[in-house]
Every structure is written in structure tokens, then in C-alpha cells.
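J.: Can you look at this prediction? I've put the sequence above it.
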Amino acid sequence: MTATGNHQLVEPSAHVAPGARIGAGTRVWHYAQVADDVEIGDGCTLGMSCYVGSGSRIGNRVKIGNHADVFGAQIEDGVLISPQAVLTEDRTPRATRPDGQRQGPADWTPTPVIVRCGATIGVNASVAGGVEIGRYALVCIGAVVLRDVPAHMKVAGNPALAVGWACRCAETLDGDLRCPRCARAYEVTADQLIEKPRSV
């Protein structure tokens, strides 16, 4: 990989457009493409052949897996976008206008996906434009997400439906809303999962 003046590491086969801004310590791997008007924070990883489209805003310590496609999404810190996941931004896609002419940028209104801090989008999952994925939510492998996902919720299937709650560490909570891995405890208040204070 090639180190840049901002201490990024960009593999020579990757293409980073001149108008993209990439933070310190971010690694861009083989054949990845980063479009103009993209902002990527510090300490991120962009996997092989992934694509980050114009208008995307990506926080710090985000991992975007091999062959994932991110179209204009707003992604907060610590998010995992797994390999082959797709985040779309066009809710009414067509190749042409009703008159048969090819569509251009003025023919559609972007509705980007928003992914909040610490969430995970699983392998081969698809997220429709305009959907918001809450903090520490977990979208399972192959899920097709058409509606907003609350914080900490675990969703699966096509269309994606709630199948449980996810801890900060991504483990599924038990029936008492406790994490079997890290022992964090939670409670549901006003349909939201809230972490209880940890005992010292």
C-alpha cells in the first residue's frame, strides 16, 4: 500500500477521486472506489472492490467490507458494513425518464441511509434508501431492510423483522435482557432498549 501525506494507506489499484477527503490512518484496499464529495474519518478500513458513492459521510473507525456498496449514506463512528452489503439512496429507481431519455442527476432526489454509532449491517444485507439504522442495531446476514430499525434491535429476513435485541458487543440478549457474553443488563422503556448502569 502507498502512504499519503495524511498517513492514509491507499493500495495502488484503488481509485480515490480528487474531491474525496480521507482521514488519518484509514486504509483503502485493492480496487476500492471512492467518489468525489465523500468524507471518510480516521482509522477506517475500506475493503477490496468496495464502492463509496458521492455524498457519503463516514465517521471514524468504520469498517466497510469487500464488495460492499455505499451510495450516499451517512454513517456514524464504529459501524461495520459487512462484505457485499448494499446501502441504496434512490427509492424510485429507473434507468430512463417517462419520455425514454436517460435519467441524469437532476431526475431524482437522494434519500440516503443513516447508520448510527456502533451498528452492524450483515453480509449480503440490503438497506433501502431513507432507512435509519439505530445505535448498536444488528442487521443479520442477507436481510432486506425496508423500514427504520430502532437502537439495539436485531432484525432478519426479507422483509427484515425484529428477532431480538443486540448488546453493545453484538451478542443477542437473553430473556432477562442480559448479555451472556459481557454481562451488560438492559431494560425496555417506552419501546426503547436502555442500558442499565454497571455495578462497580
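T.: Perfect, I can see it now.

J.: From now on I want contacts and neighbour counts done on CA atoms only, so please keep to that.
T.: Noted.

J.: Spell out for me which residue occupies the centre of the protein.
T.: Centroid-nearest residue in the chain: Ile81, 4.6 Å away (criterion: Cα atoms, centre = their mean).

J.: so what's that one up against?
T.: Contact analysis of Ile81 by Cα atoms under 8 Å, 6 or more residues apart in numbering lists 62-65, 68, 120-123.

J.: could I get those as CSV with distance to Pro159 and secondary structure?
T.: Formatted as CSV, the contacts of Ile81 follow (distance: Cα to Cα, whole Å; DSSP: H, G, I helix; E, B strand; the rest coil):
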residue, distance to Pro159, secondary structure
Val62, 26, coil
Lys63, 25, strand
Ile64, 23, strand
Gly65, 23, coil
Ala68, 20, coil
Thr120, 17, strand
Ile121, 15, strand
Gly122, 14, coil
Val123, 16, coil
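
J.: before we go on, here's another structure to hold up against the first:
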Amino acid sequence: MTHSANVYIHPAALVETDAIGPGSRVWAHAHIMSGVTIGPDCNICDSVFIESGVTLGRGVTVKPHVAMGEGLTVEDGVFIGPHVVFTNDLRPRSPRLPLTHARYAKKSQWLLPTRVRHGATLGAGVVVSCGITIGEWSFAAAGAVLLQDVPPFALMLGNPARPVGYACACGATLNMNEGKATCPDCPRTYTLIDRRLTPDHPITLWEETP
């Protein structure tokens, strides 16, 4: 494998892809298969498994013991906590069983893609069912089991996960009052329009201050 000089790969990592952006780091015992694309400035921690066909954007943090199945797209600036699991098949059986050969002969018959939109957070131990979209800047609390699409900025809790509020781009829980939301930790404000939370001013992923 050939990687740019400013990509760090721990000697104990198994990396089978060349498609790793500058500034990214891969730590011990991570296994990244061929066909994976990793953007710049990502941090892939110890014992992470990333299967062929996964794409990570810029500035993604993946904490230890995360399992990422084929068909997953993670956009820029996403945080994935330890022991998060992404599935890609709603009815999994061993493909080595004769009675499953026909189903697994074509990926279109079983593979359901999942997308994590920019800025989202998945806390420790979150389980992500396949075929869903996790909205931008949403926040899934530790142990949440995500079975359906997650709205932007939604704060998700439980098994199955349900929305219990909204999170600011900075990560704080928003204060809601008659369709308006304010952040206790930063100056950002939001408006609830047609049951969708919208920032009153554009949010740029790489801004230093609101």
C-alpha cells in the first residue's frame, strides 16, 4: 500500500486501501479493507473494522471497537463513539448455507445502504439498523438503537430510539419555547418549521466561532 507522507498508520494496523486522505491517522489493530475511502483529517482508533464499500468524509472520528459494514457512507465531521455497530442486512443468515445462496448471489437483494449526515454524533454502543439516514447534527445518546431515519438536530434516546429533544451543533441540548430554540452554551438559535428544526443562521462545519 502507498499512502501520502502525512498519513499515519500504526505498524499493528492492517490497511488494504490506498484511498486515505492527508492528515488521517489509523491506530493499532484497526482493519481497513480494500475498497474503503477515507477522507482527510480522520482519526481511526484501535480495533476498528471497516469493510469494503465504506466511505468516510473529512474530519471523521471513529473511536475503538467500531464495526462498519459495506454500504455505509459517513459525511464530514461525524463522531462515532466506541463499540458502535452498523448493520447492512435486515434478514442476515450465513451466506454459506445452501438455502441462502440465491439471496446472497446479488448484493441488491440484501444490501441496504446507510448514510450518516455531516456533524452527527453516535454515542458509545449505538446500534444502527441499515437502510436509514441519520440527519445532520443529530445526537444519538449512548446505547440508542436506531431503527428509522433520524431528523436533523434530533436528540435520540432508548431502544428503540425515539426523539426526546434537539441538540445544537455545539452538542448542547437546546431549550425549546413555542417553536424557537436557543442554546445554553453558544449564541446559535433555531426555528421549528413544519416539524423540522432549522438554524436561523448557516452553520459551517469548520467555523471556529458561531
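T.: Nice, I can see it. All figures in this text were calculated on a predicted structure; none of them were measured in a lab.

J.: picking up where we left off before, out of the contacts of Ile81 of the first structure, which comes closest to Leu173 of the first structure?
T.: Taking Cα to Cα as the measure, Leu173 of the first structure sits nearest to Thr120 out of the contacts of Ile81 of the first structure, at 15.6 Å.

J.: count of neighbours near the closest one?
T.: 25 (other Cα atoms under 10 Å).

J.: quick one: it from Arg168 of the first structure, how far?
T.: 10 Å (Cα to Cα, to the nearest Å).

J.: re earlier: which of the contacts of Ile81 of the first structure ranks first by neighbour count?
T.: Ile121 (28 neighbours).

J.: correct me, but that residue touches Arg135?
T.: No: using Cα atoms under 8 Å, Ile121 of the first structure is not in contact with Arg135; the gap is 11.6 Å.

J.: Now do the contacts for Trp143 of the second structure.
T.: To be clear, residue 143 of the second structure is Gly; Trp isn't right here. By Cα under 8 Å, 6+ apart, the residues touching Gly143 of the second structure are 123-127, 157-159.

J.: will you turn those into a markdown table that also has secondary structure and distance to Pro40 of the second structure?
T.: Below are those laid out as a markdown table (DSSP: H, G, I helix; E, B strand; the rest coil; distance: Cα to Cα, whole Å):
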| residue | secondary structure | distance to Pro40 of the second structure |
| --- | --- | --- |
| Gly123 | coil | 22 |
| Ala124 | coil | 23 |
| Gly125 | coil | 25 |
| Val126 | coil | 25 |
| Val127 | strand | 26 |
| Leu157 | strand | 31 |
| Gly158 | coil | 33 |
| Asn159 | coil | 34 |
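
J.: Reformat those as JSON lines; add distance to Asp149 of the second structure.
T.: Formatted as JSON lines, the contacts of Gly143 of the second structure follow (distance: Cα to Cα, whole Å):
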{"residue": "Gly123", "distance to Asp149 of the second structure": "16"}
{"residue": "Ala124", "distance to Asp149 of the second structure": "19"}
{"residue": "Gly125", "distance to Asp149 of the second structure": "18"}
{"residue": "Val126", "distance to Asp149 of the second structure": "14"}
{"residue": "Val127", "distance to Asp149 of the second structure": "13"}
{"residue": "Leu157", "distance to Asp149 of the second structure": "14"}
{"residue": "Gly158", "distance to Asp149 of the second structure": "15"}
{"residue": "Asn159", "distance to Asp149 of the second structure": "14"}
